[in-house]
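A.B. asks: structure for the following, please:
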Amino acid sequence: MRKFRTNRLWQIIYPIVVYYLLYNVFFVALRLLFGAHASHLFLLGIASLLTIPFCYGIYKKAPIVRAEKVWDKETFPRECLYILGVVALGLILNFIISHTPLVAYSSGYAQANATLYAGGLLTKIFANCISIPILEELVYRGIVCGQLSLWYDEKIAVIISAFCFGIMHFNVVQFLYGFLVGLAIATVYIKTRKLWVVIVAHGLTNFIVVILASLG
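C.D. replies: Below you'll find the model as predicted:
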C-alpha cells in the first residue's frame, strides 16, 4: 500500500519536475544564446514551446480519461459557456486581487508582473496567451488533474491541481489568483475532459488582461 501511494505521488511530482526543469533549462540556454538584450518574456515563450513536446509525451502516456470526441457540435455551446465563465471569473479576480494590499507587499509579484508585461504587444500575446497557457494546461490540468481524478474524488483532484498551479507561481498574489482560477479551470476540465477548452479559457483570459493593460 505504501509503495502504491508513493508511486501515485511520483506520478504527480514527476511531470511537474520535468516541466519546471526543462522550462528553466531552455530559458537559460536561450538567454546565453541571445544575450541579456533579448526580451525576457519572448524567451520564456520560446522556452514554453520547446518544453511542450516533452510534456505532451508524458500526457499521451498518462492513464487518464479523455473525451471520446475532441470536437462535438452538440457540446460546443456548453463548452463556450464554460470558457466565458472562466474568463469572467478570471477578470473579476484579477481586478479584486490587484487592488488588495497584498500587491504592495509582494516583491515577488512585482518582479513577475514586470516580466509578464514587458515587451511589445505581440510578444505578450505569444507568451502569455498562447505558449505558456498551452504548457500549463497540459501539465496542471491534463496530467496532474487528469491522473488525480482517477485515484481520488474529483473535488480532491480539482483542489490539489489548483494548489499546484498556484504554488508554482512562487508569490502570494499569483498563488491566490492561480489557485482560485485553477479551481474553475480544473472543474471545467473534469466536466469536459478536453484540453482545448481549458487552453482557450486560460489563453483568452490572459489575452483580455494583456489588452486591457496595454490600453490602460
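A.B. asks: switch to C-alpha atoms for all contacts and neighbour counts from now on
C.D. replies: OK.
A.B. asks: could you measure from the most centrally placed residue in the chain over to P101?
C.D. replies: For the chain, the residue sitting closest to the mean C-alpha position, by C-alpha atoms, centre = their mean, is E136 at 3.2 Å. Distance of E136 to P101, given as C-alpha to C-alpha, to the nearest Å: 28 Å.
A.B. asks: over to G90?
C.D. replies: For G90, the distance to P101 - C-alpha to C-alpha - is 19 Å.
A.B. asks: between those two, which has more neighbouring residues?
C.D. replies: A count of neighbours by other C-alpha atoms under 10 Å puts G90 above the other of G90 and P101, at 26 against 10.
A.B. asks: the structure of the following sequence is requested for comparison with the preceding one:
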Amino acid sequence: MNNRAFTLNQIKLHAIWALIGALSALVLTLIFNATGLTSLESFQGPESRLYSISNETAILIMVYCFATPLVEEILFRFFLFNFLNRHIKRAAIAIILTAALFGIYHLHPVQALYGFLMGLIITYSYYRHRTLSIPLVVHITANAFALVYTLL
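C.D. replies: The predicted structure is shown next:
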C-alpha cells in the first residue's frame, strides 16, 4: 500500500511540474509576443528552420520533445549544475550560472533570454527534487507547448 501511495504522489508531483512547464512556456510566449520579441530575426530564423529536421510531425515531436530535452537535461542539469554546485557551494549561484549557460547555448538573443528564464525554472526543479525526471518533464512540456504553438 505504501509503495502505491508513493507512486501516486510521484505522479502528482510530476503532473504539477508538467503544468508549471507548460504555463511557464505559455506566459513567456505571451510576454515575448506582446513585447514584439518574437518578430525579431533572432527569433524568426531558428523558428523557420524547424522543418529543416523533418516535415514529419512525429519526427519533430521525437526530436524537440524527447531527444533534445533528454540530452540537454543530462548535460546542463546532471553534469553542469552538479559540477557548479559542488565547486561553488551556493545553490542560487549555481542555478543562475547553469540557466545563463543554457540560455547562451541557444545562440540567438531572444531564444537565449527565453532559455535563461526557462533554465531558471528547470534548474530549480532539479535542485529541489534531485532527480532528472522532474526537470525532464518540465522541459518536455515546455518544448511541446512551443512546438504546438509554432506548428499552429
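A.B. asks: overlay them and tell me the TM-score.
C.D. replies: With the length set by TM-score structural alignment, normalised by the length of the second structure, the two chains reach a TM-score of 0.83; 143 aligned residues with a C-alpha RMSD of 1.9 Å.
A.B. asks: I96 of the first structure matches what in the second structure?
C.D. replies: Under the alignment (TM-score structural alignment), I96 of the first structure pairs with I31 of the second structure.
A.B. asks: how many residues are close by L215 of the first structure?
C.D. replies: 7.
A.B. asks: separation between it and I208 of the first structure?
C.D. replies: According to C-alpha to C-alpha, L215 of the first structure and I208 of the first structure sit 11 Å apart.
A.B. asks: then G45 of the first structure?
C.D. replies: According to C-alpha to C-alpha, G45 of the first structure stands 18 Å off from I208 of the first structure.
A.B. asks: could you do K61 of the first structure as well?
C.D. replies: 34 Å.
A.B. asks: need the helices for the second structure, in chain order.
C.D. replies: Counting by DSSP state H, the second structure has helices at residues 2-34, 41-48, 57-62, 68-72, 82-88, 91-105, 109-129, 133-151.
A.B. asks: where does the shortest one end up in the first structure?
C.D. replies: Residues 132-136 of the first structure are where helix 68-72 of the second structure lands when matched by TM-score structural alignment.
A.B. asks: just to revisit the earlier point, contact partners for the match of I96 of the first structure?
C.D. replies: With contacts defined as C-alpha atoms under 8 Å, 6 or more residues apart in numbering, I31 of the second structure has no neighbours.
A.B. asks: what sits against whichever residue in the second structure pairs up with F165 of the first structure?
C.D. replies: Under the alignment (TM-score structural alignment), F165 of the first structure pairs with F102 in the second structure. Residues near F102 of the second structure by C-alpha under 8 Å, 6+ apart: F76, A112, G115, F116, G119.
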